[in-house]
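A.B. asks: just coords:
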């Protein structure tokens, strides 16, 4: 009888061990641009691992890929965009996505290797701006607010160069992929660049930009998910980690006011 009990105990112990070995943490795939989004995600990897979530970060600097990949279930979430961009993508492509968490603002800036002030812009100067709808409108609004151009409606979040009412310096606008803008600085008079791409180039919005958005910009960067996934425990854990005091301190310690947390 004792021998039977010993064998039974050993069997149960073995089953428990095997059960523990086969239990795997949940893999959560998130696409992000390299700076600062992927950097912030890397900072909370260990916290998520303690909750049984293995964070797999896919670094992609082409804006056009993220939402399509999320909509097609190639990733579980993305972290790279502001709300107007997400809304424009959903309207254009019919993506069924939503915001899970609002994280921070990255003020857009105007940069130049040729002039130190917008007052130095010459007649016929060339300015490079993003070519995606929401960021083009954002760039034009920044130029408008700095007195360089006048738009028909500065609050139009889908404005293009066709909506410029007054261009007193006869500026020429080169529209291109947002990620390419830092690389053309030497070829243009100015470029209007998103902070994440400026940081990748080693540019500081607060030190290198000749003009910058106010900190109350409506362009809040968000964690986006597929509509209906908001109750998933792994995604809720990610949202909680991205809006934690740890991330707030990480932003404050590493970005010198160039990125502003909104939580």
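C.D. replies: On my side now, so go ahead. On a predicted model such as this, the values are computed, not experimentally measured, just so you know.
A.B. asks: from here on, contacts and neighbour counts on C-alpha atoms
C.D. replies: OK.
A.B. asks: check which helix or strand covers residue 144.
C.D. replies: Element membership for residue 144, per DSSP states H and E: helix 133-145.
A.B. asks: Determine the three-state secondary structure at residue 68.
C.D. replies: Under DSSP: H, G, I helix; E, B strand; the rest coil, residue 68 falls in the helix class.
A.B. asks: before we move on, back to that, which outside residues touch the helix holding residue 144?
C.D. replies: With C-alpha atoms under 8 Å, 6 or more residues apart in numbering as the contact definition, helix 133-145 has outside contacts at 84-85, 88, 108, 129-130, 149-151, 154-161, 192-193, 212-213.
A.B. asks: What is the distance between that helix and the centre of its chain?
C.D. replies: Its chain's C-alpha centre and that of helix 133-145 lie 17 Å apart, by C-alpha atoms, centre = their mean, to the nearest Å.
A.B. asks: contact partners of the next helix or strand after it?
C.D. replies: Beyond helix 133-145 on the C-terminal side, the first helix or strand identified by DSSP H and E is strand 150-151. Residues outside strand 150-151 that contact it (C-alpha under 8 Å, 6+ apart): 140, 141, 144, 163, 164, 165, 166, 167.
A.B. asks: which residues of the stretch 1-150 of the chain fall in strands?
C.D. replies: Assigned strands in the stretch 1-150 of the chain, in chain order: 26-32, 53-59, 77-82, 97-105, 109-111, 126-130, 150-151 (criterion: DSSP state E, counting those that start in this stretch).
A.B. asks: deepest of these, which one?
C.D. replies: strand 109-111 (a mean of 26; mean count of other C-alpha atoms under 10 Å).
A.B. asks: can you give me the offset of stretch 41-60 from its chain's centre?
C.D. replies: On C-alpha atoms, centre = their mean, the centre of stretch 41-60 falls 16 Å from that of its chain.
A.B. asks: check contacts around residue 107.
C.D. replies: 194, 195, 205, 212, 213, 214, 215, 217, 258, 259.
A.B. asks: Also residue 229?
C.D. replies: So residue 229 contacts residue 235 (C-alpha under 8 Å, 6+ apart).
A.B. asks: What separation is there between it and residue 88?
C.D. replies: 21 Å (C-alpha to C-alpha, to the nearest Å).
A.B. asks: same thing with residue 47?
C.D. replies: Relative to residue 88, and taking C-alpha to C-alpha, residue 47 is found at 33 Å.
A.B. asks: if we can go back for a sec, and the contacts of helix 133-145, which of them are buried?
C.D. replies: 84-85, 88, 108, 129-130, 149-151, 154, 157-160, 192-193, 212-213 (16 or more other C-alpha atoms under 10 Å).
A.B. asks: Quickly note the distance from residue 240 to residue 228.
C.D. replies: 18 Å.
A.B. asks: between those two, who's got more neighbours?
C.D. replies: When residue 240 and residue 228 are compared for neighbours, residue 240 comes out ahead with 14 against 10, by other C-alpha atoms under 10 Å.
A.B. asks: take the one below as the second:
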């Protein structure tokens, strides 16, 4: 069953919890502009990018940084809204917009940081053209991620979506399905584990890399960066955009040093954002 971000991963969040890095404090700095900036992130690539900044760039920039890692897509935003985080890095703009709409939160983007392209993976075929008639394709069950997955399949001509289908597209918006694909909607974190049971799965970049999959080597279909609206962004609660600590981190995220780190570490599996 498809979920909006209001409900997605609720069970996962309770089961997996979160892992903290840094000082391990339980709350943000509550508006202390000179204190440690507490930033929530998924482990890969956001947590790795932030760790690079913390270890190599933050001190020189006069920034004290604490990273809290989350294993789902809901808790980082609820924690940010409630004030136990000062910022987060893990989501794209369509996801943020839908989250604000469905949850009544007031979170805003500060800067685009990098693009983690979504990909199609399979243990049964090595060429997307070999996807057979009636194949089962697992897709994320969250509103914006499912729409993103379907748009990727449509861009390859595997399906056709109705005119005007937006970022919240669902299987109900499929108007042509020449291969008679069957869609299995799963929590995004479960998609890598589904590869033994389905013909292919459309997997978010961070969960693919967490599972040891290389987007550039293992994906049989990968998003293009050109005109892609799904760059991951640094987000804060509205009113905190001008926090000097946030401004420092935003500047570092689009700095030449971080762009070089992303290019060298991920070798095309994650791309520096065009902004900055």
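C.D. replies: Sure, I can see it. Please read all numbers here as calculations on a predicted model, not as lab measurements.
A.B. asks: Give me the buried subset of the contacts of residue 107 of the first structure.
C.D. replies: Applying 16+ other C-alpha under 10 Å to the contacts of residue 107 of the first structure flags 194, 195, 205, 212, 213, 258, 259 as buried.
A.B. asks: TSV please, covering those residues and showing distance to residue 188 of the first structure.
C.D. replies: TSV is the format used below for those (distance: C-alpha to C-alpha, whole Å):
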residue	distance to residue 188 of the first structure
194	16
195	18
205	18
212	18
213	21
258	24
259	26
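A.B. asks: Filter the residues you listed down to the ones in strands?
C.D. replies: Per DSSP state E, strands hold the following members of these: residue 212.
A.B. asks: Could you tell me which of the buried ones among the contacts of residue 107 of the first structure are located in helices?
C.D. replies: Members of those lying in helices (criterion: DSSP state H): 195, 205.
A.B. asks: which stretches of the stretch 101-250 of the first structure form helices?
C.D. replies: 133-145, 195-200, 205-208, 233-242, 245-254 (DSSP state H, counting those that start in this stretch).
A.B. asks: what's the matching range in the second structure for the third one?
C.D. replies: Pointing back at helix 205-208 of the first structure there. Helix 205-208 of the first structure corresponds to residues 215-218 in the second structure, going by TM-score structural alignment.
A.B. asks: likewise the first one?
C.D. replies: Counterpart in the second structure of helix 133-145 of the first structure, with TM-score structural alignment as the criterion, is residues 143-155.
A.B. asks: So which bits of the matching stretch are buried?
C.D. replies: Buried residues in stretch 143-155 of the second structure (16+ other C-alpha under 10 Å): 143, 144, 145, 146, 147, 148, 149, 150, 151, 152, 153, 154.
A.B. asks: cool, and stretch 171-181 of the first structure?
C.D. replies: Of the residues in stretch 171-181 of the first structure, 171, 172, 173, 175, 178, 179, 180, 181 count as buried by neighbour count, 16+ other C-alpha under 10 Å.
A.B. asks: Can you give the distance of the match of helix 205-208 of the first structure from its chain's centre?
C.D. replies: Worked out by C-alpha atoms, centre = their mean, stretch 215-218 of the second structure lies 17 Å from the chain centre.
A.B. asks: how far apart are it and its match in the first structure?
C.D. replies: Comparison of stretch 215-218 of the second structure with the first structure after fitting gives an average deviation of 1.2 Å (mean C-alpha distance after the TM-score superposition for the first structure).
A.B. asks: mind listing what's buried in that stretch?
C.D. replies: 215, 216, 218.
A.B. asks: give the contact list for the last one.
C.D. replies: With contacts taken as C-alpha under 8 Å, 6+ apart, residue 218 of the second structure has the following neighbours: residue 121.
A.B. asks: I'd like to check which residues are in contact with the residue nearest the centre of the first structure.
C.D. replies: Centroid-nearest residue in the first structure, with C-alpha atoms, centre = their mean: residue 80, separated by 2.0 Å. Shown in contact with residue 80 of the first structure (C-alpha under 8 Å, 6+ apart): 31, 32, 33, 37, 63, 221, 222, 223.
A.B. asks: Out of the buried ones among the contacts of residue 107 of the first structure, flag the one nearest to residue 100 of the first structure.
C.D. replies: Lowest distance from residue 100 of the first structure to those (C-alpha to C-alpha) belongs to residue 259, with 19.5 Å.
A.B. asks: Aligned counterpart of that closest one in the second structure, please.
C.D. replies: So, by TM-score structural alignment, residue 259 of the first structure is matched to residue 270.
A.B. asks: Residue 263 is in contact with its match, correct?
C.D. replies: Yes. The criterion here is C-alpha atoms under 8 Å, and residue 270 of the second structure meets it with residue 263 at 7.4 Å.
A.B. asks: tell me the contacts of residue 111 of the first structure?
C.D. replies: Contacts of residue 111 of the first structure (C-alpha under 8 Å, 6+ apart): 185, 190, 191, 192, 193, 208, 209, 210, 211.
A.B. asks: Need the counterpart of it in the second structure.
C.D. replies: Using TM-score structural alignment, the partner of residue 111 of the first structure in the second structure is residue 121.
A.B. asks: Can you give me the distance of the residue lying closest to its match once chain neighbours are set aside to residue 58 of the second structure?
C.D. replies: Leaving aside its chain neighbours, residue 121 of the second structure sits nearest to residue 219 (4.8 Å; criterion: C-alpha to C-alpha, 6 or more residues apart in numbering). For residue 219 of the second structure, the distance to residue 58 of the second structure (C-alpha to C-alpha) stands at 34 Å.
A.B. asks: Which residue of those two possesses the greater neighbour count?
C.D. replies: Higher neighbour count among residue 219 of the second structure and residue 58: residue 219, with 23 against 18, using other C-alpha under 10 Å.
A.B. asks: Counterpart of residue 237 of the second structure over in the first structure?
C.D. replies: Using TM-score structural alignment, residue 237 of the second structure pairs with residue 226 in the first structure.
A.B. asks: neighbours around the aligned partner of residue 48 of the second structure in the first structure, how many?
C.D. replies: Taking TM-score structural alignment for the superposition, residue 48 of the second structure sits opposite residue 39 in the first structure. By the measure other C-alpha under 10 Å, the count of residues near residue 39 of the first structure is 16.
A.B. asks: Equivalent analysis for residue 246 of the second structure, please.
C.D. replies: Residue 246 of the second structure, neighbours per other C-alpha under 10 Å, totals 23.
A.B. asks: All set now, cheers.
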